[in-house]
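Novice: Give me coordinates for this.
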Amino acid sequence: MPLHGLCRPPSALTNLRSLSLLRHRRRSDHARHCSTLVATRGSADVSNLQNGLADAVKAGLGLSSGEDESTADLQQRTEQWQGLRKGRITASAFGNALGFWKTGRTELWEEKLGLRKPFAGNQATVWGTNQEAGAIERYKQLTGNVVEHIAFKIYKEGDELHGWLGASPDGLINASLSRTYTNGGILEVKCPHNKGSPETGSPWTSVPHYYMPQAQGLLEIFDREWLDFYVWCVNGSSIYRIYRDETYWGLIFRVMSEYWWGNIVPARHHLQKGEELDRVQAYRPQAKHPLTDEIMSMSRLLAVRAPLIWKDVKTPALGSDQHLREKLELFYHSL
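Specialist: Sure, this is the predicted structure:
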């Protein structure tokens, strides 16, 4: 029977705090958020949860078997890349972990326990993957920015308290080579499938709020201050600038930490001990966290605030191979 509404044993959080103090790697803002995790889970069998979390931290059960592998020469969609992602929550799944979709938290929980196969893709994701390289080239043409590639980055690599998070960006913008910015940024590309009719689609008029956890996660994990959210369609493209928001990150990190250490890690621990599935089901998460609605509201606000800095519109009257570029140059170069 699911265990809802009771308090998590305080000693589990004490173990997490002790680990962070021992390693001296936890930044003060993360310490503040993690030390105030909302306690929402527990049971009459409190000692097992307590011991499970403590043992998990000590044994490193929160991390995948590949946590020590170098990501320097890693290529995306390779077996090694999949292995590093398998035992972690990655930026593209942050929305699921936060409860943005009805079944997202439970499906992600099952996937991380090996009870469900990872999402294999659909027509929309295949379309996006196939168009990504061309879209990046278009972005480089429009902006003159130099885009570099890295397949995967582990958050605070080597630190058990944070290493369960990771991200795969579409590109990193090199500031020194681009000669446009003081500090480099991140490129995130979206190629909407337009419900099966990509040839008639147009760029979104704003950043969809459900991409904000991914965007802010990329900014935090790569320690960058801005991200260009590039929406490419057959009929044009748009660039939105998203800025790092540490308050937002603190909130979502708080919720995801609870989800990882309170739902996934103890359930994985019981599975590894060979215990019955009913025991594991006790840690199945609720569809939404108490803070989900607040995070969604903040996501919408940040999405609205993300300025449009470049618009590239395909105009049939000018011919299929020509574009009318609406450059917001003064604003773009003042950023």
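Novice: For the rest of this, base every contact and every neighbour count on C-alpha atoms.
Specialist: OK.
Novice: Ala12 reaches Ala54, doesn't it?
Specialist: Yes: counting by CA atoms under 8 Å, Ala12 touches Ala54, with 6.0 Å between them.
Novice: Which parts of the stretch 51-200 of the chain are helices?
Specialist: With helices called from DSSP state H, counting those that start in this stretch, the stretch 51-200 of the chain shows them at 79-86, 94-98, 104-112, 123-143, 175-178.
Novice: next up, for comparison:
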Amino acid sequence: LQVSVQTHVAFQTLGEDLSESWLGASPDGLLTDGLLEIKCPWNRGSPELMKPWDTPPPYYVPQIQGQMEVFDREYVHLLCYTPNHGCKVFRFERDRAYWENCYSMLASFWWQHVVPARMAKERGFDVDEYAPQESPEETRRRCEMDSYARKIVMDAEVVHKW
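Specialist: As a prediction, this is how the structure comes out:
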């Protein structure tokens, strides 16, 4: 695996105006045409026993898809580092359909819950009324996104291991 990596990647937001600057990312590295994200699994407090994943956990998919969108890159190399059992690098391709759905859910949560609660707190009001109450439609949509993320990790290609 030969890549050019830029270190000290700064935090970058999705857009310049306030309607999109609430969402940002800071990957671990910039590759020539992609991004690098490094994970060091904790393995319930025993990282020395951890082996690289066979398949990455699907809960990383929203993060890496968001990073690709924020930095306008077409792939992420997700590196799973373990101290005693080597490393594995998975390549994830940008999935715009996944991101459109994820962004919609994130924006809804941000504008319907986070912003109003923050404003209420600044004014000394109770913020409990802004706690999310997931509707059946939102639950269905979240479950669909979880299934989609599992498909994405199954499609990830192992590009390097050592």
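Novice: quick revisit: for the helices of the stretch 51-200 of the first structure, which one ends up most surrounded?
Specialist: Of all these, helix 94-98 has the most neighbours on average by mean count of other CA atoms under 10 Å, namely a mean of 26.
Novice: Residue most distant from the centroid, the second structure?
Specialist: Within the second structure, the residue lying farthest from the chain centre (CA atoms, centre = their mean) is Gly124, at 32.9 Å.
Novice: Assign that one to helix, strand or coil.
Specialist: With DSSP: H, G, I helix; E, B strand; the rest coil as the basis, Gly124 of the second structure sits in coil.
Novice: count of neighbours near the equivalent of Leu35 of the second structure over in the first structure?
Specialist: Under the alignment (TM-score structural alignment), Leu35 of the second structure pairs with Ile186 in the first structure. Around Ile186 of the first structure there are 26 other residues, counting by other CA atoms under 10 Å.
Novice: re the thing from before, of the helices of the stretch 51-200 of the first structure, which approaches Lys311 of the first structure most closely?
Specialist: In terms of CA to CA, the element of the helices of the stretch 51-200 of the first structure nearest to Lys311 of the first structure is helix 123-143, at 9.4 Å.
Novice: what's the counterpart of the residue farthest from the centre of the second structure in the first structure?
Specialist: Using TM-score structural alignment, Gly124 of the second structure lines up with Gly274 in the first structure.
Novice: all strands for the stretch 151-300 of the first structure, in order.
Specialist: 153-154, 165-167, 171-174, 185-190, 226-233, 236-243 (DSSP state E, counting those that start in this stretch).
Novice: so can I have a markdown table of these showing distance to Glu137 of the first structure?
Specialist: Listed next are the strands of the stretch 151-300 of the first structure as a markdown table, based on distance: least, CA to CA, whole Å:
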| stretch | distance to Glu137 of the first structure |
| --- | --- |
| strand 153-154 | 23 |
| strand 165-167 | 22 |
| strand 171-174 | 11 |
| strand 185-190 | 11 |
| strand 226-233 | 11 |
| strand 236-243 | 12 |
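Novice: what distance separates the longest helix along the second structure from the centre of its chain?
Specialist: Of all segments of type helix in the second structure, defined using DSSP state H, the longest is helix 136-155. Here helix 136-155 of the second structure is found 14 Å from its chain centre; the criterion is CA atoms, centre = their mean, to the nearest Å.
Novice: What residues in the first structure pair up with the helix or strand immediately after it in the chain?
Specialist: Moving toward the C-terminus from helix 136-155 of the second structure, the next helix or strand (DSSP states H and E) is strand 157-161. The alignment of strand 157-161 of the second structure onto the first structure (TM-score structural alignment) spans residues 307-311.
Novice: Grab the most central residue of the second structure for me.
Specialist: Geometric middle of the second structure (CA atoms, centre = their mean) lands on Gln63, at 0.4 Å.
Novice: how about that residue, what's its partner in the first structure?
Specialist: Gln63 of the second structure maps onto Gln214 in the first structure, by TM-score structural alignment.
Novice: What of Leu23 of the second structure?
Specialist: Per TM-score structural alignment, Leu23 of the second structure is aligned with Leu165.
Novice: what about its match, neighbour count?
Specialist: 25.
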